[in-house]
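Q: the following comprises the amino acid sequence and a computationally predicted model.
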Amino acid sequence: MTDTAAIADLSFEDALKRLEAIVHRLESGEASLEESIALYTEGAALRAKCEERLQSAQARIEKITLGPDGAPRGTVAFDAG
């Protein structure tokens, strides 16, 4: 089992791999009730971390464009250069 601090240190790819392993273990039906609860809790934390990282990445590559009236028109690719 991975604790919260360890989850924070995982790369997106490693977190996703661990989440896939948890789903496989839960779907196999081989885990005890206690293990299933622990796996579900860890999986929820991993899912939240992956979602947070995806949203962060999206925010870095897109920015909202505003029209002349200040209302959002849509998003465009972020140009860091």
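A: Thanks, I have the structure now.
Q: hey, let's count contacts and neighbours off CA atoms from now on
A: Noted.
Q: give the buried residues for stretch 11-28.
A: Phe12, Ala15, Leu16, Arg18, Leu19, Ile22, Leu26 (16 or more other CA atoms under 10 Å).
Q: so which of those comes closest to Cys50?
A: For the buried residues of stretch 11-28, the residue nearest Cys50 by CA to CA is Phe12; the value is 6.0 Å.
Q: take the one below as the second:
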Amino acid sequence: MTDKAERVSGPGDGLSYEQARAELASVVERLEAGGTSLEESLALWERGERLAEICQGWLDGARQRIDTVRQARETAQN
């Protein structure tokens, strides 16, 4: 695996939403630019998939928190 591909497969969990989103944007940019080997492209794609999962997890958690607060407010008002 190339040095660039190894850097792509760094830590995943523990990233904030903003960190994961920024890295995902960078991965997409690199894939769209082309000029990478097949192996590096696959590593980038795999990293992008993982970053997308991390972002979705953050968004799902935020939605759940909002729903919980709304539900508590509705219960308190009734």
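A: Cool, got the structure. Since we're looking at a predicted model, the values are computed, not measured.
Q: next step: the buried residues of stretch 11-28 of structure 1 restricted to helices.
A: Phe12, Ala15, Leu16, Arg18, Leu19, Ile22, Leu26 (DSSP state H).
Q: between the buried residues of stretch 11-28 of structure 1, which is nearest Thr4 of structure 1?
A: Among the buried residues of stretch 11-28 of structure 1, and counting by CA to CA, the member closest to Thr4 of structure 1 is Ala15, at 11.6 Å.
Q: touching, that closest one and Leu46? I think so.
A: Yes - assessed by CA atoms under 8 Å, Ala15 of structure 1 is found in contact with Leu46 at 6.1 Å.
Q: anything in contact with each of those two?
A: Ile7 (CA atoms under 8 Å, 6 or more residues apart in numbering).
Q: center of structure 1, which residue is that?
A: Cys50 (1.3 Å; CA atoms, centre = their mean).
Q: strands of structure 1, start to end?
A: 62-66, 72-77 (DSSP state E).
Q: which of these is buried the deepest?
A: strand 62-66 (a mean of 14; mean count of other CA atoms under 10 Å).
Q: helices or strands up against that strand?
A: strand 72-77 (3 or more CA pairs under 8 Å, 6 or more residues apart in numbering; DSSP states H and E).
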